[in-house]
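Predicted structure and sequence below. I'll ask about it afterward.
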Amino acid sequence: MNDLEELRKGIALFNNREFFECHEVLEDQWRHEMSDLKDLYQAIIKIAVGFYHAERKNYVGAGKVLRKGLHQIEPYLEPGRAEFLELHPFVDQCTQCLAELERAEQGFFPFDTSHIPKLRWASDKRPPPASH
C-alpha cells in the first residue's frame, strides 16, 4: 500500500469509529513519514486515541489526549498546509467534544459519542504525493 492509501484507510477507520485500528494504521505510517505531514498523522492518532478513551468512559484520559491532538493539529489549519482535508470543521467539532468531555468528567452527564465528528476529504484539493 502507498502512503495515500494508508492515510485513506486510517481516515476511513476513524470515520467508522474504529479508533484503535485507525491508531494502528496511522502509527505505522507516521513512523515512516518524512514530509511535513508527520505531525498531522500524529495529531490524528492522538485524536483517535482520545475518542477511543471517550467511548470507554475514561473521560479524564480522553480529554488529555484529545487536547494534545488538537494542539498538534493547529498548524495544519493554516492555508497551504493540509488543504486536502476539511480540518476546520473537524477541529471545531472536536473542540466541542472536548468541552462535553470536560462536563462529563465532572459528572454532569455522560459524553454523547454520537457527537464524534468525521474527518472529511476536501473535494477540490488533491493530497500531496508520497513522501518516500
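Everything's here; your move. Numbering: from 1, shown residues only.

drop to CA atoms for contacts and neighbour counts, all remaining ones
Fine.

Geometric centre of this protein: which residue is closest?
Here the mean C-alpha position of the chain is nearest to the C-alpha of Ile44 (Cα atoms, centre = their mean), at a distance of 2.9 Å.

Please tell me how far Gly85 sits from Phe111.
One thing to correct before we go on: residue 85 is Leu, not Gly. Between Leu85 and Phe111 the computed distance is 26 Å (Cα to Cα, to the nearest Å).

A further structure is provided below for comparison with the first:
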Amino acid sequence: MTGTSETRRADGRDRDTEGRARNARPRDGLGRPLPYGADGVERQPEGVVRAPEETVTEAQTLLDAGRPFHAHEVFEDAWKSGPQEERGLWRGLAQLAVGLTHAARGNATGGARLLRRGAGAVEEWTSGTGRPVRPYGLDLAQLTFWARELASAVERDGGRVDAAASSPRLRGRGA
C-alpha cells in the first residue's frame, strides 16, 4: 500500500484519500483476499523505489518465506521505477513470482503459463546486445531453467506446490 490512508465508502468500495481504487481487505500469504476483519499478513508497500540489489535481496527473502505474491510486488516496483532498458527484466521476474503464486494456489494452468511467460521474458532480455549475463548477481539461466521445470511439473502433477519449498534461488545455488 502507499503512504495514503484508505477508506471504505458508503458503497463498500475501498478508495485512497485521492479516490483511487485500493483493496483494503487483508490478504493471506499468497495474496488472496480475506474477509474484512480477518488476520492477514502484512502487505508490501507499493511504489517503493529500491536499488536493484535491494530488490533482489528483498524478493529472495519473501520467496524463501513462501510469499511469492509479495515478491512479485517488489519486482513490480522495480519494473515501474527502473530504467526503461531494464523493465523487461523486472517484468519477467515479476511474472515468475506470479506464476509460482498461482501454482501454490493450485491454479496449474495459470501457474504454468505465467512461469513460461516469465522465463521467456527473462530469456529475451538476456539476448539483448551488451546486456550482462548476471545482472545484480541474478542467475538468469538458472531461473529460466527453474521456471520451465516447475511449469512442467505443475502441469504434469496438476497439484498445488509449496511456495517456499519450490522457490528459486535468484542468485543461484550458492547465494
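Structure's in. What do you need? Computed from a prediction, not measured in an experiment: that's the story for all the values here.

tm score of chain vs chain?
Comparison of the two superposed chains (TM-score structural alignment, normalised by the length of structure 1) gives a TM-score of 0.74, and 119 aligned residues with a Cα RMSD of 2.5 Å.

so where does Arg131 of structure 2 fall, helix or strand?
Arg131 of structure 2 is part of no helix or strand, with elements assigned from DSSP states H and E.

I'd like the distance between it and Leu89 of structure 2.
With distances defined as Cα to Cα, the gap from Arg131 of structure 2 to Leu89 of structure 2 amounts to 11 Å.

Please identify which of the two sits among more neighbours.
Set side by side, Arg131 of structure 2 and Leu89 show more neighbours around Leu89, with 23 against 12, by other Cα atoms under 10 Å.

ok, back up a step: okay, and the common contacts of Arg131 and Leu89 of structure 2?
Common contacts of Arg131 of structure 2 and Leu89 (Cα atoms under 8 Å, 6 or more residues apart in numbering): Trp125.

Superposed on structure 1, what's the mean shift for stretch 73-81 of structure 2?
Compared with structure 1 after fitting, stretch 73-81 of structure 2 has a mean deviation of 1.4 Å; criterion: mean Cα distance after the TM-score superposition for structure 1.

Read off where that stretch ends up in structure 1.
With the alignment judged by TM-score structural alignment, the segment of structure 1 matched to stretch 73-81 of structure 2 spans residues 24-32.

If we go by neighbour counts, what in the matching stretch is buried?
When burial is assessed from 16 or more other Cα atoms under 10 Å, stretch 24-32 of structure 1 yields the following buried residues: Val25, Leu26, Glu27, Gln29, Trp30.
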